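# Predicted model and sequence follow; I will ask about them next.
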Amino acid sequence: MSISPQIIHLLCLGGIAFVVTYLCVPLAKRIAFKFNAIDYPSARRVNKTPMPRMGGIAMFMGVMAALIFELVGEVVFDWHELYRSARFLQVNYVGVLAGLTVVCLVGAIDDVKSLKPRMKLLGQIVGACIIVASGVLLASIKNPFAPGFIEFGWFAYPLTVFYLVAFMNVINLVDGLDGLAAGITAIASFALFMIAIGKFRAETAMFAIVLLGATLAFLRYNFAPASIFMGDSGSLFLGAMLGVISLLGVIRSPTIVVLAASLIIAAIPIMDTFVAIVRRLKNHQPIQQADAKHLHHKLLREGFTPRKSVLIVYAWTAFLALGAYMISNTSGVKVFLVFLLLAVVSFAVLLKLGIFEPVLRHHYSKRSPRAVRRANEPLKGEGRGETAGESKKENR
């Protein structure tokens, strides 16, 4: 079976992102050491040497190199593909890249200076607003119950900004073990690429394959034992990219499958983030307050090593991605059955690990005292034991 020229073109763009990211990681390390964006060894960390945390710069450079190459090629070589979709979708891709740049820059400043939560959130909102103003807007979705579309009107603007900022923080909060956030993003990108190819959404496929190339290259340095952390410059950027990819898949589309698939694939960090927010509100703590009760902490308490914990989440994410792909290629009652299977299996695993303890306290009160102690005992063994974004201030 021959591969179409369009697929080859997209794979080349992914290759550019991979190579540039791979080559830029050493540069990102030097920048991190120069500006003291370092995670130093402490009682709450296991890294025995200072660890740079600005790996996001390398992924940003890889993604930007590939996308700028495509934009220049559109002008110089008249490739047409991207500009055709841009006119159809009414998207200004230069503006999208500018918004993504702002997001990465905010994360990089936070890696160095540890911004106050409000300032950090404001920066994320500014980046999201630029992306929205560039045409990446959830203005409508197909009505699943009747012909036509559901129009959001003016509410589409704050809704889309909230959606993008939420994706940024979901990936930021899940970045707690070596290779975890980058791996989840890589799996999600590959699945969204395959779905976009099947739906003939060239622009969505392009952003997905470029993100896949960058994250795979970064994993060479970030998978346990890591030699560099992505920091907020990476986690916020990856979250923004995933948000943009999912929105590009739904703009003026007769289906919402890419948007739905994105939410399904990201269900693990989304649920972990939701429960973390509930947990901290119930304990009268700030939402950004650090704790050791995230999903990866639960896996460590179950006795898994950091590497095995990450691989378990990888496998779980791949399971959800496969389900999302099946949903994108089925219809009718089969969609409901696949979704139900994904939901039941995921809920059962999360329930077993005790993730829902803040919202299902009555259920967990019936567990044995040993199980309760195990769910709340301090972390032992390896692993960073906290999200990079939550712990920087203690480590500086």
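Ah, there it is. Numbers count the residues shown, from 1 in each chain.

# drop to CA atoms for contacts and neighbour counts, all remaining ones
OK.

# Show residues contacting the host helix or strand of residue 66.
Using DSSP states H and E, residue 66 maps to helix 56-76. The contact list for helix 56-76 (C-alpha atoms under 8 Å, 6 or more residues apart in numbering) reads 13-14, 16-22, 24-25, 27-28, 79-83, 97, 101, 104, 108, 207, 210-211, 214-215, 218, 230-235, 237.

# From those, list just the buried residues.
Buried members of the contacts of helix 56-76, scored by 16 or more other C-alpha atoms under 10 Å, are 13-14, 16-22, 24-25, 28, 82-83, 97, 101, 104, 108, 207, 210-211, 214-215, 218, 230-235, 237.

# Presented hereafter is structure B, for comparison with structure A:
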Amino acid sequence: MEEILIFAKIHLTEIKLYFFYGFFFSSFFTPIAIYLGRKFGIVDRLSRKGERNKINERPFPRTGGLSIYLSFVLIFLIIGNFSRQIVGIVIGSSIIFFGMMLDDKKGLSVLQKFSIQFTGAFVVIMTGTAFKAITNPFGDDMLRLGWIGIVFTVIWIVGITNAVNIIDGLDGLAAGVVMISSISISLVAMFKGNLSLSLLLFGISGTLVAF
């Protein structure tokens, strides 16, 4: 906890700045995303009787994620950390984003959606991001995962992608959950002294607040 407070004190101005960046970018892009969704017919259908996760009384644009994605990319470019891992995360998330946008527009089969999600996950792994170890609950050492870590990483990325999609039925629900997650992970990044990742996550948090 002390490490986080020290980190926050040193980089408080940058943290607030990137949070503002995210808020500003999202505020700017959201109306544009809504307009594009309506213009190109990327809208959610009306809720049907018996559906619990949809309460739409009129067609609603499904392009809100576009404003979050564009804000995310701009924040990434402003930070300027083009390390192999960060670039891999951006490329992998872009593959998943555009694939799911295509699904919103045309409707993809389950196999097609999973293929896109697994492709994005493998890009992330191939650029060096994967679970390598976990804390040993029965001791103070770390348990090395080896190749199992790759499997866990793929399952985690694909699982989180679909979990967020499932809860995306009420206004602000998915965005709120992801924002809390982003702040939580940013605290871990601060504890580890990873400035670029913490700024990126605080920027995403600002994006989600505006959204």
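Done, it's in. A quick note: this is a predicted structure, and the numbers were derived from the prediction, not measured.

# sorry, back to before: if you count contacts, what does whichever helix or strand comes after the helix holding residue 66 of the first structure end up packed against?
Sequence order places helix 81-89 as the next helix or strand after helix 56-76 of the first structure, per DSSP H and E. With contacts taken as 3 or more C-alpha pairs under 8 Å, 6 or more residues apart in numbering; DSSP states H and E, helix 81-89 of the first structure sits against helix 56-76, helix 202-222.

# biggest helix in the second structure, by residue count?
helix 2-39 (DSSP state H).

# who touches the helix or strand following that helix?
Using DSSP H and E, the helix or strand that directly follows helix 2-39 of the second structure along the chain is strand 43-44. For strand 43-44 of the second structure, contacts defined as C-alpha under 8 Å, 6+ apart pick out 37, 56, 59, 60, 61, 62, 63, 104, 105.

# Make TSV from the residues you listed and add distance to residue 7 of the second structure, neighbour count and secondary structure to it.
Formatted as TSV, the contacts of strand 43-44 of the second structure follow (distance: C-alpha to C-alpha, whole Å; neighbours: other C-alpha atoms under 10 Å; DSSP: H, G, I helix; E, B strand; the rest coil):
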residue	distance to residue 7 of the second structure	neighbour count	secondary structure
37	40	21	helix
56	43	14	coil
59	45	14	coil
60	42	17	strand
61	40	20	strand
62	38	20	coil
63	36	23	coil
104	41	18	helix
105	43	17	helix
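
# Widest-spaced pair of those residues?
Longest distance between any two of these is 17.4 Å, between 56 and 105; criterion C-alpha to C-alpha.

# Translate residue 46 of the second structure into the numbering of the first structure.
Residue pairing (TM-score structural alignment): residue 46 of the second structure is matched to residue 41 of the first structure.

# Surely that match touches residue 392?
No. With contacts counted by C-alpha atoms under 8 Å, residue 41 of the first structure stays clear of residue 392, the gap being 11.4 Å.

# more neighbours, the two?
residue 392 (22 against 15; other C-alpha atoms under 10 Å).

# any idea which helix or strand carries the more buried one?
If you go by DSSP H and E, residue 392 of the first structure is part of helix 388-395.

# which other helices and strands contact that helix?
When contacts are defined as 3+ C-alpha pairs under 8 Å, 6+ apart, helix 388-395 of the first structure packs onto helix 156-174, helix 231-248.

# in the helix or strand just after the first one, what's buried?
Tracing the chain past helix 156-174 of the first structure, the next element assigned as helix or strand by DSSP H and E is helix 180-198. Taking 16+ other C-alpha under 10 Å as the neighbour-count basis, helix 180-198 of the first structure is seen to contain the buried residues 180-193, 195-197.

# quick one: contacts for the residue most central in space within the second structure?
Per C-alpha atoms, centre = their mean, the C-alpha nearest to the average position across the second structure is that of residue 178, at 7.0 Å. Contacts of residue 178 of the second structure were listed using C-alpha under 8 Å, 6+ apart, and they are 164, 208.

# which residue in the first structure lines up with it?
Under TM-score structural alignment, residue 178 of the second structure pairs with residue 185 in the first structure.

# quick one: its match and residue 4 of the first structure, what's the gap?
In this view, residue 185 of the first structure and residue 4 of the first structure are 26 Å apart by C-alpha to C-alpha, to the nearest Å.

# what does residue 231 of the first structure give?
To residue 4 of the first structure, residue 231 of the first structure is 37 Å away according to C-alpha to C-alpha.

# Tell me who's in contact with residue 393 of the first structure.
The contact partners of residue 393 of the first structure, taken as C-alpha under 8 Å, 6+ apart, are residue 114.

# let's see 10 Å
39, 111, 113, 114, 115 (C-alpha atoms under 10 Å, 6 or more residues apart in numbering).

# What is the burial count for the residue in the second structure that the third one lines up against?
In other words, residue 113 of the first structure. Under the alignment (TM-score structural alignment), residue 113 of the first structure pairs with residue 106 of the second structure. Look at residue 106 of the second structure: counted by other C-alpha under 10 Å, it has 11 neighbours.

# Just to check, residue 106 of the second structure is in contact with residue 40?
No. Here residue 106 of the second structure lies out of contact with residue 40, judged by C-alpha atoms under 10 Å, at a distance of 11.1 Å.

# Please, where are all the helices along the stretch 251-396 of the first structure?
257-265, 267-282, 295-301, 306-328, 333-353, 361-365, 369-376, 388-395 (DSSP state H, counting those that start in this stretch).

# Was I right to think residue 209 of the first structure contacts residue 8?
No. The pair residue 209 of the first structure / residue 8 is not scored as a contact, 11.3 Å apart, by C-alpha under 10 Å.

# can you pull the contacts of residue 142 of the second structure?
Neighbouring residues of residue 142 of the second structure by C-alpha under 10 Å, 6+ apart: 132, 133, 134, 135, 136.

# Distance of the last one relative to residue 185 of the second structure?
To tie it back to what came earlier, the one meant is residue 136 of the second structure. Taken as C-alpha to C-alpha, the span from residue 136 of the second structure to residue 185 of the second structure is 20 Å.

# do residue 69 of the second structure as well
Distance of residue 69 of the second structure to residue 185 of the second structure, given as C-alpha to C-alpha: 18 Å.
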